[in-house]
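**Q** Can you look at this prediction? I've put the sequence above it.
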Amino acid sequence: MKKLLLTLSSVFIIAGAAGSVVSCGVSPEKEVIFALIGGYSMSDTDLEKLNAYKEMADEFNEEHKNEENFVPINVVWRESSYLNNAVLTGDNLPDLYISYVDAASTYLESTVADQVRDMEKSMGEDGFKKFTDDLITPAFIEEGKYKETQVVFPFGKSFDISVINVNLLFQFMALFEEESVKSKLTNLEEKYKQYNAKRKNVLENNTEMSGTRIFKNGLTIVQNNQYLKQNDLEVPIDSTTYNYLVDLFLKVDNSIDGIKSIFASTKNVLALTIAMNQIIQKNLLDVTVKIDNNKYVKPNEKFNFAFGIDSLDNKYYMDYASTSEGHEIIDIQNDKDFWYNATYENKKANITLNSESQSFKDTSKYLQGMKKIALSNFEKDKSVPINYSEQWNGVFSTSRYEQNSQSKTYITQDFTKGTMFMGSASSANDFYFTTSWTKNLDVYNNQNLPTQKETVTYTPVTRADVITTSKTNESNPEKAVFMSQGRGIAGFKSNGSNALYKEESVKNFLNYIMQPVPAARFALRTSYMPATKSGMLIYENYLNGNYNNNEGNPKDKKALIKVVQEIEASYNSNSITEHQAEELIPEYFGQILTNNKPEWKAGISPVNTGFINDYLNPKIGNEVHLEENKVSLVSSKAHPVTDIVRSGIKNSISGTNGIMDLAKKPNMSFYDLIKSPSNATDSAYLAYWLGRQQGDFYKEINLKYS
């Protein structure tokens, strides 16, 4: 999860600041200040979220403007140093602000601790109960608690999801000449065709797969001991991997769940990567994309990756939930089987790193397996290049800054080339898994004969090619685990002569925005998801096309009637007839516009609809039997130490001289990441980054290893 709010230094530098919240020369704000804190300048994403929050505030203010002593909500954008400067100078602190839970928890360890808003008290007893009863999972509210204070409320959520390119999988299976594999492929293709027909609404009736050709014609995968001499279109892989893949394909169920199971375990994924890497290293890809019935393009991308994960630090947390002892809400103080434990008091942190933790071993097995395959490409005295994509080509992609590049590359950019089996990224990026490319390329009038160069738009991976699934597991592959992400709402107690009236506005505003329609509409404007069941009911019926936002009308009125009845019954305790529900549809569903055009993020999304239908809704329906639930929405309970551990993990792995740097760290194993380094200045170890948090950050950090 990105941390845009502040660095820990902005909390602990304030130790010498005055204890009062507002200095003598500062007049309290007259309005309720709701701050969206971004970077050093406002990004397009910041503006998008700012407008979404302002829309809710404007509606709330309009509704209450004539009430006596009403204090309006003023939504403002502030740059990243805003809170730090406000505390240092004794300036006003915001009544409400947007924050990740770990960042907000640090204020309870600062000189403004007594001013931190307890969000539960601010919402009121009745409102808080209604809100928590409506949450998708209790983990959402537990995540935002620190030292018995509800420092953050969940609001806009996203999840770390995985997406499979079924077109690539089927073409890969076709490279095996065993008749049994070909028969299995035929069965799976038929099941997938039926699946696409059933979800034709979210595919907008485009149920045919893209037909993007991935490999050179005539290519086959063979065992490396089958022939004394292979021809150029035979890819030899070791017998163990070959037989494992054949056995894997034959054992899977003839179903969509069967397709997903191929990617559920680490061993399966590493075997697929070994074979795909060999194809890529031998330059046997021939990606050919149809742009209309008679024309094709061959993008000939230089770098291709078998698998990709945007946020590797998320995997270290999700893998814990996959173990037999793991659970949704990770408590780093009390979960002794987690890979680190920590306490924090009076600026003193005690951290124990446990490299023997089962979940840490599981994550290490996956990543070290990928590293071993990548290193195999540079054997026989072949020098290792500096650039990430050159080092890991054929194997594994993650979010990264390439050499001499100022812009970050995300795995969805690699996934849309059509050559990645499965990519894992935020559900907020759902549309980017199937986006088009626009390039100046040779255009072919059939798949082999070029005609002329043109600037063309082409889509190697279409909506009909993909299905949504959960991450790869080492322990418990049948369990579906997703990381819960997203900033929530925190705040400081109101001040000034009208503080009581401000607090009343805060209470009413919090209760307003958690209602189904505002919560759903915010999510539809920002690519987030609602944290509540009632909000999700509205949200999902935009994404599945039952309400068509592009056209601004219901497509399946019967489905929307059921939604309205369900929300009225469960949220408002109001039983209504179908006729009454039909009359209420315009109150729950309306066209969402941005700059007088239909908001594209409120459009149909097969990726997120798949996540909701296959995982989220079954979890919601099974909440009374949580011990039997095979779906986990993982989060880590608020704690200041988690902030520095997460950032340290990122830097240790993908930073300069990190573990993934094959040129500088070829011999370092992922299993060593949280062990005690022989060289304290080695930045590929987590201990180095935790040690750098001394001084202004912490008075003392004590590290132990187990």
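**A** That came through, no problem.
**Q** C-alpha only now, for contacts and for neighbours.
**A** Fine.
**Q** and Met420, what element?
**A** Following DSSP states H and E, one finds Met420 outside all helices and strands.
**Q** Asp286 too?
**A** Per DSSP H and E: strand 285-292 holds Asp286.
**Q** List the buried residues in that strand.
**A** Neighbour-count burial for strand 285-292, counted by 16 or more other C-alpha atoms under 10 Å, picks out Leu285, Asp286, Val287, Thr288, Val289, Lys290, Ile291.
**Q** what sits against Ser472?
**A** Just to correct that, residue 472 is Thr rather than Ser. Phe263, Ala264, Ser265, Thr266, Val269 (C-alpha atoms under 8 Å, 6 or more residues apart in numbering).
**Q** hmm, who's touching stretch 48-68?
**A** 36, 70, 72-77, 509, 512-513, 518, 522, 525-526.
**Q** Narrow the residues you listed to those in helices?
**A** Phe509, Tyr512, Ile513, Pro518, Phe522, Arg525, Thr526 (DSSP state H).
**Q** Please compare the first structure with the one that follows:
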Amino acid sequence: MKKLLITLSSALVVSTAGMSVVSCGVKPEKQVVLLLPGESIGAGSTYIQDGYREIVNEFNQLHQDDENFVPIKVQWKPSGTIQSAILSGDNLPDLYVSYPDQASLYKSTKLSDRTRDMKESMTGEIQGAVTEEGQKAWDDFEKDLISNSFLQEGQYNGEQLILPFGKSFDVSVINVNLFIDYLRIYDQTNADIIQTHFEQYNKDERSALTNSTGALTKISFFDKPKSRQILGISNSANQINLSDELNPSNWVAELADKTGTGLVKGIREIFKDIDKILKIAEDYNKLAQAKQESPIDVTSTSNPVANPVAKGNNSNDKNFSFAVDSIANKLFMDYAATSGNEIVDTNNQNNDFFYSVQYTGQAAKLVLNDEWIGSENTLAYLDGMRDLALTNGNDKLNTYTEQWNGTFATSVSEPKKIYTSTYFANGTTFMAAGSSAGSYNFTKKIKDKNNADLAVVTNADLLTAPSASGKGTGNAFMSQGPGIAGFKSNGSNAAEKEKTVTMFLQYMVQPQISARFGLRTNYMPTSKKGMAVYQNYVNGKFDNSKAVQNKDGYYDKAEWAKD
């Protein structure tokens, strides 16, 4: 699995080099401060705040009897707190949660000598000398990273400004139940076989995530007779044309012969092929625009003659076949999937990416490239969706959702921010791409006609997939998420505070600690061992009795997580 990261600091337009500092005679903090700034963690993201507080509380309890131990306190502050502190001369946090561009921004101020090199802090070098224990902690951490690019994205001018911790990934999610229901328009019999095989896969391989039976939601979205009439399918049993790769009748016949991981791979390959995606989108758009026929609805297949229990989308009756939260992320992932590169160097004008940056003094010029690796597939996808939307004649309407209804959605503010998971949770989106940190929103319940909760999409219906980067390309998942940065401790007990920082950094990156944080927040571990713990907790296979408890009280090895 490829991880694509862009070093945002290299594309930063430095505008704060002349930032002045005004001292107000503020007394230094006696405790170590871990700041959760609003730029990185929103006020409403209390579950993430609680995740950090849990780690800190346990760490403080573990060391409370140590001689000269300085405890850590966690503070959430609104956006701009650190910038204001720099300007006013107020206390700066020993540690804070940050994205790379924010940390590199502070490096350009007159307090650049106060910014913390996280490697020096973790090894103990910041206290005067690297200890053997500290060097081993760093070496183990670096060796165990899922990708070295996690470190590289946080490096700036030779310093490690960001320590990678929790990561989210921009992933695509397929609604298998909706896809199978679509295939029934073309071939009811084979589509039913596919459902049986997929439910068996759920039961055999994903029972802890789905349910004991692996059953799909068994909610139907398409009125089959009306849909066949609108799409011009006179007899769904006689639609197979072996020479036509874009005929869904072929897909359903081929998939019906597959089971287990073979079936899963076959479904993913369809949703990676741009031409097949556009075929699905074209059919869907025809059905969505045939309002007088109402072929798209939500009906329980256990009682197909019953009245619909809910509209396919309960937000102004808008339906979108495909959705991508971040177009920029898609550009990055398609580049990575085609080129095999994990990192984009935006300083390099020959980076084969869609842009580079040229610096002149404190000014930066953005240079756009006419062509880049992966551009052919990316533009085919986006242009295809645009062309479909234009056929509906809604381009003069006021809002994005009105203009693109029936085709493609991206996250928009009209006026409130709407993420594509909102449309996906309503059951009528085949595939949506968004952050894994908000993955629970893909299965969020909607309201039925009686305003009662209705689970239209469940875990049993979902299948994760890489970006729809084109047939024959590699698989890419873009990593994102803030890490840990800081400013050097000050005050009369600065040495003791630095010791606490070193111990805490070594503590928080341990496998069980980072895995539990991932389970609490959906920000996954950056280490292989941490991910092993995380995955085995998720699928129900983690067994504490087989883990090894070390002197600090956390489990760092098990039979499935050994070197």
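**A** Perfect, thanks for sending it. No experiment lies behind these values; they were computed from the predicted model shown.
**Q** Give me the TM-score for these two chains.
**A** The TM-score (TM-score structural alignment, normalised by the length of the second structure) is 0.84; 523 aligned residues with a C-alpha RMSD of 3.5 Å.
**Q** if we can go back for a sec, how big's the offset between the strand holding Asp286 of the first structure and the second structure?
**A** Mean deviation of strand 285-292 of the first structure from its aligned counterpart in the second structure after superposition (mean C-alpha distance after the TM-score superposition for the first structure): 4.9 Å.
**Q** gap between the closest residue to Ser234 of the second structure other than its chain neighbours and Asn303 of the second structure?
**A** What sits nearest to Ser234 of the second structure in space, not counting adjacent residues and going by C-alpha to C-alpha, 6 or more residues apart in numbering, is Arg228, at 6.7 Å. Using C-alpha to C-alpha, to the nearest Å, Arg228 of the second structure is found at 21 Å from Asn303 of the second structure.
**Q** ok so, going back, so which of the ones in helices among the contacts of stretch 48-68 of the first structure is the most crowded?
**A** Neighbour count (other C-alpha atoms under 10 Å) singles out Phe522 as the most crowded of those, with 24 neighbours.
**Q** give the contact list for it.
**A** Counting by C-alpha under 8 Å, 6+ apart, Phe522 of the first structure has contacts Ala52, Tyr53, Gly156, Tyr528.
**Q** any idea which of those has the most stuff around it?
**A** Busiest of these [other C-alpha under 10 Å] is Tyr528, holding 26 neighbours.
**Q** Please verify my assumption that that one contacts Thr45.
**A** No - between Tyr528 of the first structure and Thr45 there is no contact under C-alpha atoms under 8 Å: 11.7 Å.
**Q** How about the secondary structure of the equivalent of Gly218 of the first structure over in the second structure?
**A** Using TM-score structural alignment to pair residues, one finds that Gly218 of the first structure aligns to Pro225 in the second structure. Here Pro225 of the second structure takes the helix state, with states given by DSSP: H, G, I helix; E, B strand; the rest coil.
**Q** Not counting sequence-adjacent ones, nearest residue to Pro225 of the second structure?
**A** Ile185 (7.9 Å).
**Q** sorry, back to before: ok, the contacts of Thr472 of the first structure in the second structure: which stay?
**A** Contacts conserved in the second structure for those, using both residues aligned by TM-score structural alignment, their matches' C-alpha atoms under 8 Å: Phe263, Ala264, Ser265, Thr266.
**Q** Just the strands from the stretch 351-500 of the second structure, written as ranges.
**A** 355-360, 363-368, 408-410, 412-413, 417-418, 431-435, 446-447, 453-454, 462-465, 476-480, 483-485 (DSSP state E, counting those that start in this stretch).
**Q** and what of the stretch 51-200 of the first structure?
**A** So, for the stretch 51-200 of the first structure - with DSSP E, counting those that start in this stretch - the strands run 73-78, 96-99, 145-146, 149-150, 158-165.
**Q** hmm, who's touching the second one?
**A** Residues external to strand 96-99 of the first structure that are found in contact with it (C-alpha under 8 Å, 6+ apart): 5, 32-37, 152, 487-492.
**Q** Not counting sequence-adjacent ones, nearest residue to Thr464 of the second structure?
**A** Val173 (4.5 Å).
**Q** same question but for Val22 of the first structure, I mixed them up
**A** Nearest to Val22 of the first structure is Gly90, by C-alpha to C-alpha, 6+ apart, at 4.7 Å.
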